[in-house]
Structures are given as C-alpha cells and as structure tokens.
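*Asks:* got a predicted model here, sequence first, then my questions.
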Amino acid sequence: MVILLWVVLILFSIVKTKIVHYSSLCYFPLTYLAALQLFRVWRNKEPFGWSRFLLGGLGTLLALIVMAVPVLGMNIDLLRPLTAQDAFAAANLNAEVHWSGIEMLAGALLLAALIMGHVLHTKGRYRASILVIFGGGALFVTTTLFFFINRIEGYSQRATIEFFEARQGEKCYVITKNYKSYAHLFYTRKPPVTDPRAHDEQWLLSGDVDRPVYVVCKTTAAEEVRAIPELKELGDKNGFVFFQRYR
C-alpha cells in the first residue's frame, strides 16, 4: 500500500494532465494505512505516536479555515482584490448569498472534537479518543455539507441552474458555450434528443433549427458569443451570460 501511494503521488506530480481520478487512487492506500494505525491503537491500547500531532495540526487548520469562510462571506469585499485579474470570479462574488455566522459551528465542532480527543489521549484513554474524534468528524462533515454546499453553489452556478430550471417544459435546445457542464442536461429535465443534428453545435447556432436555442457562456467568453449574429443576448448574472436564438 505504501508503494501504491508513492507511485500515484509521483506519477500525478509528473504527468501534465491533472485529472482528479488519478489522485483519487490515493484514497485506497491512505484509508488502509489509516485503518491499520487505528487498529493498532485500538487492539494494543497504544498511543497514536507522531500521527497524533499530524492529525491535530491538520485538523485544527481545517477547522479554522471552515470557521473563517462565513466571516469572509459576510465581508465579501475582502475577497474582491483577489479576483481583480479574473472577471468571472469577480462576477461570481456578486451573487446574493446569506451568511449568518452560525455556519462557524461546523468548524467549532471539529475543533472541540480534536481538543477533547487530545485530552483523552493524554489520560491514556486511547479508545475513547478515537471514538470522540470519529464522532466529531462525522458531525463536522454533516454540518459542513448542510451549511456550505448550498451557499457555495450560490456563488458558483446558481444563476445558471435557475436559468436551466426555467426552461423546464419548454420545447427548446439548451447548450453551454466555451465551458463544459452537465447542469443543463439535468436541470432542464428534458428527455434525450432524437435528432442527431442536435448534437452539432454549429447546426444549433446557425442551422435550420426546429425550436428556440438557448446558449449560456461565462462572462469571459461573452464577446465571442455576442459576435454570433443569430444570437440575442437575454442578460447576465453572477458571471454567466444568457443568449437565445429564435427559429
């Protein structure tokens, strides 16, 4: 497992094509080695050793980052200088996303679990320490998903999802231009097209189509799409620009 882990890490560092599936192969040896360490601690009632400090350090860093995200969300202007060179990211920050501060609870739960686990470990209660950290980790993941997923989506793609959902029930084609996404295939709730021409972008943009065509692109590609004479701009929102082509 150690060999597999290092092979994947080294190859992923060397190859130029950074596909997440490559690095995902690390999960198998990592989880095995982690389980092996936990089994040793549980069976022999031994201390964690150096992994205790690594877990504490990384876990604390993660908890602090998660706790900082709501603060940044409530003070979004602090992030704008970081997006000065990225028009799309800057437009994403214009999304109306509500942060109350209660979202910090997710990071606080993880931090509390780490502290409690450390205290139990120093008292020699190694099994109890494992259970507390596992339980705290489970609560951390659950609360993070609950508090953050919908809000992050608000910045990254809610504008497009709302647009796609508005096309449900309408006889039309919906495509994205100059960026890849499956969102329009899911949120428009449309059955697979039977006309093979519908898979041809050029036909959809300038051919003899049988229904309206909607095109979505990022603001960074808007000028290129605006140059297509058949398309009429409908508007833009949070980094995305929407176009329509009539029959």
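*Replies:* In hand now; what should we look at? Residues are numbered from 1 along each chain as shown.
*Asks:* hey, let's count contacts and neighbours off CA atoms from now on
*Replies:* Fine.
*Asks:* and for the helix or strand containing residue 119, what's in contact with it?
*Replies:* Assessed by DSSP states H and E, residue 119 sits inside helix 105-122. Residues outside helix 105-122 that contact it (Cα atoms under 8 Å, 6 or more residues apart in numbering) are 47, 56, 59-60, 62-67, 126, 128-130, 132-133, 135-137, 139-141, 143-144, 147.
*Asks:* show me how to select, in PyMOL, the buried members of the residues you listed.
*Replies:* Restricted to buried positions by 16 or more other Cα atoms under 10 Å, the PyMOL selection for the contacts of helix 105-122 reads:
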select buried, resi 47+56+59+60+63+64+66+67+126+129+130+132+133+136+137+139+140+143+144+147
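*Asks:* if we can go back for a sec, packing partners for the helix or strand that comes right after the helix holding residue 119?
*Replies:* Counting by DSSP H and E, the element after helix 105-122 in chain order, helix or strand, is helix 126-156. Under the contact definition 3 or more Cα pairs under 8 Å, 6 or more residues apart in numbering; DSSP states H and E, helix 126-156 sits against helix 27-44, helix 105-122.
*Asks:* name the residues of the last one that are buried.
*Replies:* When neighbours are counted by 16+ other Cα under 10 Å, the buried residues of helix 105-122 are found to be 105-118, 120-121.
*Asks:* from these, which is closest to residue 190?
*Replies:* residue 106 (37.1 Å; Cα to Cα).
*Asks:* now do the closest one against residue 139, distance only.
*Replies:* Using Cα to Cα, to the nearest Å, residue 106 is found at 8 Å from residue 139.
*Asks:* against that first model, consider the following:
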Amino acid sequence: MILSCSIFLLFNKKYLSLKQIIYFILPLIIVSSPWYIFELVHKGPWFMVEFVQYQLELFSQPVAGHKQPLYYHFLVVLIGCIPFSFLGLRNALKDSGSEIIFEKLMRILLWTVLILFTMVSTKIIHYTSMSYIPLSFLAAVETYKIFMGKSLKRVLKIPLVILSSCMGLFIAIILYLLTYKIDTISSFITDSNVKDVLNVELFWYGWEWIIPLILVAANIIWLIRINTNIIKYLASFSILIGLTFALMGHYIVPKIEMAIQGDAIKFYEDISNEKKYITTVGFKSYAHYFYSQIDELDSSDQLYITKSEILNNYFSSSSLNDLNRNEKNKFNGYVLNWLINGKNDRTSYFVTKKSRPIKQLEKSKNLKLVKQTANYQFYKREIK
C-alpha cells in the first residue's frame, strides 16, 4: 500500500506536507504496533529479522515450493475474478475519463500488486488477493458507465462468455466422469498414484455435475438478454456465478479434499490421544500439528533435550532462531536421524508421500510401515 501511494504521488507530482505524512503514518503505527510489541516482548528482535530475511528469500527464490510461470498471477486474477476481471480490464489499461482521483490510485494499486508478485519467485494464489479490491472498483466504474448508456464491447463480452462457459462445461464433464465413468478415466491413466487417488471411495449424490452448468446457463441467459437490461442481467449473471462456486464449495470441494488428504487427517485423528512424536518427511504440512494434537515439548522430553544438544554441538547455538535457512535444514536432518535411530522416550510416527518414497525410512529396521493409503505412507517406531 505504501509503495502504491508513493507511485501515485510520483505520477501526479504531488507533495505531502509533514502534517499529511503524520496523518498517513500514525494509523499504520496504531494498527500494527500491538502485534510488533507483542512479538518483541515475547520473542525479541530475531523474529523481525527472520521475517525480513524470509521475505527477501521469497522474492528471490521459490523457497515455499511454489515456483510458477510469469503469467501465473495475471491468469489467476483473470479467471478467478470473473466477471469483474473482464469488466475492469479496460479501466485497468487506460483512464475511464471519470476524473475520479481514487480511480487512479486503484489502477496503480492493481498494477503494483500484479507486477510486484510477478517478480517474486515464490508464486502462491493468495499473494495477489490485494488486487481484488482495486479490480472490483474499476469494474464498478465500468458498470456505472454501462448503466449510463455505454455498450459493452464485444471484445470483452464474447471472451467472457466463452471462457466462463468453457470452465463450466469442463468442470461438469470432469465431475460426471468421476461420478459415473471412473473406470473409463482410470483406463487412460498410467500413473499408479493417480489411480489410487481415483479409487478412493467417495459418496456422490449423482447430481453434482449439474452445479457447474448453472454457470453455462447464466452465460446463455446473459448473452441473449444483454441488450434489454444490461445492469439487471449483469447482476443476475454475477449472482449465478457466486451461487455456482458456493454450491461447489459445499458439495464438491470437501470430496476432493477427502480424496487427496482425507486418509492422512483420519490417521492423525486416530492417534491424537497418544503420547507421541510425529513429523512429515519429504513434504511440508501443518495438518499433523492440528489433527494429531501434538503436545508442546518441555525440558523433560528427550526430543527437547536432543534438539538443545544438536544446536549446541553442531551449530554452537542455544536457539533455532539463530540459524539461517540452510542450517535449519541440516538441523531438521539431525533431528530426523535421531527420531529414527536415537533413544526415544515416545512412540514416533513418520508421514511421507507415497509418490515420493524416502529411502531412509524404507531401509530403517527400527521403523514399521503401519498404514499405506492412496497418497501417504505412515511409519511407526515403537519405544524399546
């Protein structure tokens, strides 16, 4: 936001007085200071330093494992914000002539967010969520102009209808095949892991594939009636799109989630009452922290003692926060090795992706493969 405002002032050759700068900065400090003060008091300055370093790493390297092509965020915003992305497109590229100063700021904010996070090596879908606000405003300006008598350009109307209709048809076909023709899909797939996911038993009502067709129907109605009352049918079009995704979120997305990680969540819940250590190997996840209800370590736990010894012996440090990212990776390797081969005081569990087998786990005589699902493998080490 500060960067966008600075660019706005630079383009408009405006200079702020000291009083205006104070009025701008003071609310930022008031809103954010409780969080910063809390972190400084409880964790010291290391957290702020680590936060800045991590942001720099996100900018320069795909450290979160989400490297995507340059056009990624543009595509996400264009498809994910239908129909506003198309309505706001023209005003995003050139001034609408409204002479609204706030419109200029919104245009600058939109492009600042998109360009900045396109430059960032780590690209995650929610990084450009800040662009939704300016894009909606620019679309609202265009909608008002249409309300005042301007016609919607074919170059925007036709691609909007085609893209959203294709999305609806594609999703409907996929859902129909998953519901009624799962064997047909499996016959074309050679990857055994994907086949295992498809074979996960899910409960389908049988009509879920009709939900995306609401989007197709909305396009047809809007295309036919657009010249009669464009605002009325634009509002109806937007409502039907929202209804489509709301119904998909309720009836379809949970089933997909269950197929992908439902088995892992069930396993975590099954061992939630045990006194154990648990870690993921070869992939990142927070699910096991929540669903398996991991206990907070204290100074009497052997893992706590071992971590302290590793920090002291290998890194001459008393805190994990003093290590850089490479050192933390090495530290995690030492901890994993101890969990597999060391003298444990608790049962230990290791979770890995079936598609990414870990040789260290497979070859260890201390571990037993206790469960294998479509996506995951679960190893267990008993206390000796």
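*Replies:* Great, that's in hand. Small disclaimer: the values here were computed from a predicted structure and weren't measured.
*Asks:* if we can go back for a sec, residue range for the helix holding residue 119 of the first structure in the second structure?
*Replies:* Using TM-score structural alignment, helix 105-122 of the first structure corresponds to residues 210-227 of the second structure.
*Asks:* quick one: that stretch to chain centroid distance?
*Replies:* 29 Å (Cα atoms, centre = their mean, to the nearest Å).
*Asks:* if we can go back for a sec, quick one: which of the helices and strands packed on helix 126-156 of the first structure is nearest residue 90 of the first structure?
*Replies:* Going by Cα to Cα, the one of these nearest residue 90 of the first structure is helix 105-122, 26.3 Å.
*Asks:* how about residue 264 of the second structure, what's its partner in the first structure?
*Replies:* Using TM-score structural alignment, residue 264 of the second structure sits opposite residue 160 in the first structure.
*Asks:* what's the next secondary structure element after the host helix or strand of that match?
*Replies:* Applying DSSP H and E as the criterion places residue 160 of the first structure in helix 158-166. For helix 158-166 of the first structure, the succeeding helix or strand toward the C-terminus, using DSSP H and E, is strand 173-177.
*Asks:* what angle do that following strand and helix 158-166 make?
*Replies:* 160 degrees (axes from the mean of the first three to the mean of the last three Cα atoms, to 10 degrees).
*Asks:* where does strand 173-177 of the first structure end up in the second structure?
*Replies:* Under TM-score structural alignment, the match for strand 173-177 of the first structure is residues 277-281.
*Asks:* contacting residues for residue 248 of the second structure?
*Replies:* Contacts of residue 248 of the second structure by Cα under 8 Å, 6+ apart are 211-212.
*Asks:* and it, how close does it get to residue 122 of the second structure?
*Replies:* Relative to residue 122 of the second structure, and taking Cα to Cα, residue 248 of the second structure is found at 28 Å.
*Asks:* what of residue 243 of the second structure?
*Replies:* Taken as Cα to Cα, the span from residue 243 of the second structure to residue 122 of the second structure is 32 Å.
*Asks:* please apply the same query to residue 182 of the second structure.
*Replies:* Distance from residue 182 of the second structure to residue 122 of the second structure, by Cα to Cα: 35 Å.
*Asks:* out of the two, which sits in the busier spot?
*Replies:* Taking other Cα atoms under 10 Å, residue 182 of the second structure and residue 122 do not tie; residue 122 has more neighbours (21 against 16).
*Asks:* please, where are all the strands along the second structure?
*Replies:* Counting by DSSP state E, the second structure has strands at residues 276-281, 347-353, 368-372, 376-381.
*Asks:* can you check which part of the first structure the second one sits on?
*Replies:* Strand 347-353 of the second structure corresponds to residues 212-218 of the first structure when matched by TM-score structural alignment.
*Asks:* same question, stretch 37-48 of the second structure
*Replies:* So stretch 37-48 of the second structure sits over no part of the first structure, by TM-score structural alignment.
*Asks:* how far does that stretch stretch from one end to the other?
*Replies:* 11 Å.
*Asks:* give the full set of residues in contact with the match of residue 264 of the second structure.
*Replies:* Neighbours of residue 160 of the first structure in contact, by Cα under 8 Å, 6+ apart: 216, 240.
*Asks:* and if we set it to 10 Å?
*Replies:* Counting by Cα atoms under 10 Å, 6 or more residues apart in numbering, residue 160 of the first structure makes contact with 154, 166, 176, 183-184, 187, 216-218, 236-242.
*Asks:* got a quick PyMOL command for the buried subset of these?
*Replies:* Restricted to buried positions by 16+ other Cα under 10 Å, the PyMOL selection for these reads:
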select buried, resi 154+176+184+187+216+217+218+236+237+238+239+240+241+242
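*Asks:* could you find the counterpart of residue 56 of the first structure in the second structure?
*Replies:* Residue 56 of the first structure maps onto residue 161 in the second structure, by TM-score structural alignment.
*Asks:* contacting residues around that match?
*Replies:* 82-83, 167, 215-216, 218-220, 222-223.
*Asks:* let's see 6 Å
*Replies:* Contact analysis of residue 161 of the second structure by Cα atoms under 6 Å, 6 or more residues apart in numbering lists residue 219.
*Asks:* against residue 86 of the second structure, how distant is it?
*Replies:* 10 Å.
*Asks:* with residue 129 of the second structure instead?
*Replies:* 17 Å.
*Asks:* okay, those two: which has more neighbours?
*Replies:* Between residue 129 of the second structure and residue 86, counting by other Cα under 10 Å, residue 86 is the more crowded of the two (22 against 13).
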